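> Sharing a model prediction with you, sequence too.
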Amino acid sequence: MLHRNLADLYAFLIVAQEHSFTRAAARLGVSQSALSHTLRQLEARLGVRLLARTTRSVAPTEAGERLKRTLAPAFGEIGAELAALGDYREAPGGSFRITAVEHAVETVLWPALERLLPNYPDIAVEITVEAALVDIVAERYDAGVRLGEQVAKDMIAVPISPEMRLAVVGAPAYFADHPPPLTPDDLTAHCCINLRLPTHGGFYAWEFEKDGRELKVRVDGQLAFNGVPQVLRAATAGFGLACVFEDQVREPIADGRLVRVLEDWCPPFPGYHLYYPSRRQSSAAFQILIDALRRQGNPGPR
């Protein structure tokens, strides 16, 4: 009975995390109808409704939300302990789930994994690309990758990229009709392309610093996107100024498609960090992954 309850509780946790029987069934490798039947039986045995179902979505009830908060760290601990058993194998192995933003995947994670994984066939890595900040414990991730300033203080954080800089850019065609801004305050007179943040839903306030003075500027313009590739496409087409990571515009600046301004207002800041719960048992395989990412970033002293 205990084994059955654990399996059913894990199924509930996945449904509660995904807010969808379809996605949860795919993640668990079972049919949607079988999963729905499992959850109905679990609710019947417990005598309490755990999920509120509609034709379009599924969400935990108050009781379900309480159970979810309890189960997520518990199953996370079990997963960590199982991963730690890999230390007793001849070849390090284990499966790891990592949440990261797309830019980090392209510039740090994938280059490291491309070199690492062929040498360790028993290490498996699942990467979920998402811009919003997530609770990696509740969502059962082994680790996350975000900018250093975004990592919670109770996490172990390992720098895995060099320092980064922002760059404000515009097309030559745009500057043919607009004088380049000399200070961030001048941006209020410019057409700027906004980026909507996924976590808070608002527009990103452009951040600047010079001689100890920090500024955040709310910009305005005709266009706004929730993705950087679209922002850059609009900027290159001359629709306004964009504020992005320096490495994302290195080539178009070099070939003259974009012109950089306010460079002296964009100092370096801490780059990407791999972070994970302090209570996570670090297996040999996980340590190999950390070391590969640290070498990939080759950052200076923290």
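Nice, I can see it. Residues are numbered from 1 along each chain as shown.

> only C-alpha atoms for contact and neighbour calcs from this point on.
Will do.

> quick one, helices of the protein?
With DSSP state H as the criterion, the chain has helices at 2-18, 21-28, 32-46, 62-84, 102-104, 110-116, 172-175, 228-236, 250-254, 284-297.

> what would those helices look like in a markdown table with mean neighbour count?
Below are these laid out as a markdown table (neighbours: other CA atoms under 10 Å):
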| stretch | mean neighbour count |
| --- | --- |
| helix 2-18 | 18 |
| helix 21-28 | 17 |
| helix 32-46 | 15 |
| helix 62-84 | 17 |
| helix 102-104 | 18 |
| helix 110-116 | 15 |
| helix 172-175 | 18 |
| helix 228-236 | 19 |
| helix 250-254 | 13 |
| helix 284-297 | 19 |
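
> Alongside the first one, take a look at this:
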Amino acid sequence: MQRDDLIDLNAFIAIAEERSFTRAASKLGVSQSALSHKIRRLETRLGVRLLSRTTRSVSPTDAGERLLAGLRPAFEQIEDHLDVLGELRERPAGTIRLTLPLHAATSIVWPAVAKLMRDYPDISVELSIDSGMRDIVADRFDAGVRLGEQVARDMIAVRIGPELRMAAVATPDYFRAHGRPAQPQDLADHICINLRFTTAGGLYAWEFEKDGRALNARVEGQFITNNVELIIQSAIEGVGIAFVPQDHVADHVAAGRLERVLDDWCPPFPGYHLYYPSRRQPKTAFALLIEALRYRGA
């Protein structure tokens, strides 16, 4: 196999996975025209069309899908062999890619990552902020960070943070005008601020529990967003009741800008966990990150 063959095949994998010449070119650090040239050269050499192109999208043809299915494990094996060689270096090195929500990134992961990169200059870290449930294997992430209850059972999960609690909050003026709900069912008579999931697109049903009894409340109000910080800001401005992680609003509650309700319906639940495939042996750099993030209690 010629060197150009490997280069062109790697370009094909990038385009097929990204479904975009623009994103693939950015990922590989080349121009779109250079990428197009590599694909034309590969298709000409193989005598078959690998990609179906429209003005809005790019997707593999049947032949492209078959080629991609065979190339992925082969290229992953090459990467594994290179990682093994990298382990022979005196200093840990490599790139670690994580997918995680913004709250976990800022409150837990970033402080550990910043120290890790200072201590090991040859380690690079990429944090992809995403509140949706990504397929870390298909999207070629080393690991993901999600709440413990969201991690699939076939993954290795490492606890990296304390238990969390939700908080239903609004301004004192809102409660003076509308009263205070005593139980989740009372929220039907209140103006609430809804959260829309980024990936699934549905509205979050507020989750409550008391004395072993679980209750999900579908709430209504004038304002919907997919951003928790904007939900908190709108609550501070009196739009209605918000339902957000307690640590997001602890300072606002302490300062009197917001007040909590239904506190006895908001028990603790498993916090953030780092998860990765059980079949994958952690590289030295990744093992260092695991230990840096591992939760050891207060």
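Great, that's in hand. Please read these numbers as outputs of a predicted model, since none were measured by experiment.

> TM-score for the pair, please.
The TM-score (TM-score structural alignment, normalised by the length of structure 2) is 0.94; 298 aligned residues with a CA RMSD of 1.8 Å.

> how far away is the closest residue to S124 of structure 2 other than its chain neighbours from L127 of structure 2?
Closest residue to S124 of structure 2 apart from its sequence neighbours, by CA to CA, 6 or more residues apart in numbering: T95 at 4.5 Å. Distance from T95 of structure 2 to L127 of structure 2, counting by CA to CA, to the nearest Å: 11 Å.

> And the two? Which one has more around it.
L127 (18 against 13; other CA atoms under 10 Å).

> Pretty sure that one sits against L102.
No: counting by CA atoms under 8 Å, L127 of structure 2 does not reach L102; the two are 9.6 Å apart.

> before we move on, back to that, contacts only, for the residue nearest to S124 of structure 2.
I123, S124, V125, E126, A285 (CA atoms under 8 Å, 6 or more residues apart in numbering).

> which one is the first one nearest to, not counting chain neighbours?
The spatially closest residue to I123 of structure 2, leaving aside those adjacent along the chain, is A93, at 4.5 Å (CA to CA, 6+ apart).

> Just list the residues touching that neighbour, thanks.
So A93 of structure 2 contacts G86, E87, Y120, P121, D122, I123, S124, T284, A285 (CA under 8 Å, 6+ apart).

> so how many other residues sit close to the second one?
Using other CA under 10 Å, E87 of structure 2 is surrounded by 16 other residues.

> Repeat that for the third one.
For Y120 of structure 2, the count of nearby residues is 14 (other CA under 10 Å).

> Which of the contacts of A93 of structure 2 fall in strands?
Among these, DSSP state E puts I123, S124 in strands.

> follow-up on the earlier one: and the helices of structure 1: which comes nearest D154 of structure 1?
Between D154 of structure 1 and the helices of structure 1, the tightest spacing by CA to CA is seen for helix 62-84, at 14.6 Å.

> ok, average deviation of the closest one from structure 2?
Its aligned residues in structure 2 lie a mean 3.8 Å from helix 62-84 of structure 1 after superposition (mean CA distance after the TM-score superposition for structure 1).

> which residue packs closest to the residue mapped onto L100 of structure 2 from structure 1, ignoring adjacent ones?
Counting by TM-score structural alignment, L100 of structure 2 lines up with A100 in structure 1. Once flanking residues are discounted, A100 of structure 1 sits nearest to V145: 4.8 Å by CA to CA, 6+ apart.
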